[in-house]
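>>> okay, predicted coordinates and the sequence, questions at the end:
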Amino acid sequence: MMYSSTDLLNWKNLGPQAPSVKGYWRPKIAKPNGQFWLYGQQDRYVLSLQSPQLVGTYSTAKKVHIPPSDYSYSDTGMFHDDATDTWYLLTSADHNTIQINKLNSDGSVGDRVSTLTGGAYEAPGIFKADGVYFLIVSGKTGWRANPNKVFWSNSIAGPWKGGSNIAPEADKTYGSQNTFELTINGTQKTTYIYMGDAWDSKGSTGSTYVWLPMKVDTSGKTVTLDYHKQWKIDVKTGVVSHP
């Protein structure tokens, strides 16, 4: 299913986009050329779907075997670097490597440009602030939430440094796991939003989301979630408010 919004509060259901595809996890949209692409997890691999228009019927392109070693991958993420107009596919592997691959102009997955190793990480997401790349990842603890961490680099190619928690450790990222970071370039300020999945292992309606604005310190290379039970953002100005 695809949804659209003009204010991040009210959402319109645009209907199913690929009715024949079942069990498609964490889909992400990219536009590396004139076509629109969806990349999502299916059967421990990435399945790519293609459509000539953003809203419409997506057809299966192919199952992606990510170089160099064709491991099974999961937890797809997407990052668009507007400085170079380049799209990157983010994946986490069963061999505990976060991998960043450039998307080619034809929608195929190119060679890897960067990796994050040294920990059991998954659910990668990247955003850029003042020229600094921030990579947020979750630990691998199954359905149980954990303290998500942030790494940083001055280049998409790494190396990645840091590894601090984005929220108090005891709160375990407020019961969520990272999936995407959204940048709002407002007229008054730029706001970065953490978007996390609040998984329910039973698959009930309790599987919702935790979205929070982030406090970003590019000089100190830190990112922390600004937690409030209720908050909203003016998508035109970028200003966040809460009761």
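Cool, the structure landed.
>>> hey, let's count contacts and neighbours off CA atoms from now on
Will do.
>>> run through the residues that contact N178.
Applying C-alpha atoms under 8 Å, 6 or more residues apart in numbering, we find N178 in contact with A123, P124, G125, I136, V137, S138, N148, Y194, M195, G196, D197.
>>> select only the buried ones of the residues you listed in PyMOL?
What follows is the PyMOL syntax selecting those of those that are buried according to 16 or more other C-alpha atoms under 10 Å:
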select buried, resi 123+124+125+136+137+138+148+194+195+196+197
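>>> in this protein, which spans are helices?
172-175 (DSSP state H).
>>> wait, N33 touches L103, no?
No - using C-alpha atoms under 8 Å as the test, N33 is too far from L103 to be in contact (9.9 Å).
>>> and the comparison structure, right after this:
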Amino acid sequence: MAIMQGAQLFRDTNGEVAQLHGIGVQRFGDRWYAYGEIKNNGNLFQGVACYSTTDFVTWRNEGTVLEVGEDGSITGPERIIERPKVMRCPQTGKYVMYLHVDGKGDYAYAHIGTAISDAPTGPFEFLNTMQFRGYESRDIGVFQDEDGVGYILSEDRPHGTHIYRLSDDYLSIVEDVICLRGTNYWAGYESPILIKKDGVYYWFGSCLTGWDCNDNMFATATDLHGPWSDFTPFTPEGSHTYQSQCDIIVPLDGADQWHAGRFLYIGDRWNPDDLGNSPLVTLPIDIDDRRAVLQWRDSWDNTL
């Protein structure tokens, strides 16, 4: 059995709290690899941690895979760097990490950062930062489609949330596929997630309410260019997504990630006074036929 709690602190095999805040997850081979913000000492950059698992219960600490840079550098300890996400580029075989890279203790810089490695466990070499046509980029998500094309989702406060198509080597942006604001909402959605099931794309995101939680939303389409459905909640209205902000939705079974039957929702339950011990909400989410439903469970069995 692999019993999970509705909300919990992941711990590694040494009993330490896994620093998986702003988590990104991908399956490489027979293990899932999770990347997270290290938050032991506040909100400034402390490196990117990596852990691996086969069941989301037992976690192996793979170390700090992107280290803090020197003072004054783009990855220095005075920067805000968040939302680490990793994909393996099928053209080059490289593992590419994407980050929300921001300013020195503020959110004035608003770029996408890239880093690269030969292995999912790093070490990752930081390459550069970018903005597509000068658009701001804060919270990000990533998605790889069945044809191997990679995408970045990027929240841009003045315009909405973009889906960007990546170059063949995954290191630059070549197309702004679509940019949307929320339904009856002034902005785009942060902490964006994109998955695909049986030919339908599901786009998830969180409203802009700072550290406070809100009713996260989702929309669907059969083409990334649209048309997209209205954004609607996937938890009971007023539940504030069970006091969480969506981070990642992980396909758990099926022949491939685009035809899975079971999915795991992971969301941050931020504690601004102790970010390093902020728990994660971890629940099965029902996704099918353009529907997404997340129901609360105190505990559940995630046996794979």
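Structure received. If you're wondering where the values come from, they're calculated on a predicted model, not measured in any experiment.
>>> ok, back up a step: neighbour count: N33 and L103 of the first structure, which is higher?
L103 (22 against 12; other C-alpha atoms under 10 Å).
>>> give me the buried stretch members for stretch 164-171 of the first structure, please.
Buried residues in stretch 164-171 of the first structure, counted by 16+ other C-alpha under 10 Å: S164, N165, I166, A167.
>>> give the aligned equivalent of the second one in the second structure.
Mapped onto the second structure by TM-score structural alignment, N165 of the first structure lines up with P233.
>>> number of nearby residues for the closest residue to A260 of the second structure other than its chain neighbours?
Ranked by C-alpha to C-alpha, 6 or more residues apart in numbering and with sequence neighbours excluded, the top spatial neighbour of A260 of the second structure is G254, at 4.4 Å. If you count neighbours by other C-alpha under 10 Å, G254 of the second structure ends up with 11.
>>> gap between the counterpart of I29 of the first structure in the second structure and D268 of the second structure?
In the second structure, the residue matched to I29 of the first structure (TM-score structural alignment) is V86. Distance check for V86 of the second structure against D268 of the second structure: by C-alpha to C-alpha, to the nearest Å, it reads 18 Å.
>>> who touches the residue positioned nearest the centre of the first structure in this structure?
In the first structure, the residue lying closest to the centroid (C-alpha atoms, centre = their mean) is F180, at 2.7 Å. Contacts for F180 of the first structure (C-alpha under 8 Å, 6+ apart) come out as G77, M78, P124, G125, I126, Y194, M195, G196.
>>> now I173 of the second structure
So I173 of the second structure contacts F132, Y164, R165, L166, S167 (C-alpha under 8 Å, 6+ apart).
>>> the last one touches V174, doesn't it?
It stands for S167 of the second structure. Yes - S167 of the second structure lies in contact with V174 (C-alpha under 8 Å); the separation is 5.7 Å.
>>> map W59 of the second structure across to the first structure for me.
Checking TM-score structural alignment: W59 of the second structure goes with W11.
>>> in this structure its match contacts M2, no?
No - with contact defined as C-alpha under 8 Å, W11 of the first structure does not count as touching M2 (9.9 Å).
>>> V57 of the second structure - how many residues pack around it?
18.
>>> isn't it right up against M4?
Yes - using C-alpha under 8 Å, V57 of the second structure is in contact with M4, at 6.8 Å.
>>> hmm, back to that, I'd like the contacts of N178 of the first structure written out as TSV, with distance to S92 of the first structure added.
Output for the contacts of N178 of the first structure, formatted as TSV (distance: C-alpha to C-alpha, whole Å):
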residue	distance to S92 of the first structure
A123	7
P124	7
G125	10
I136	12
V137	9
S138	10
N148	14
Y194	18
M195	17
G196	16
D197	16
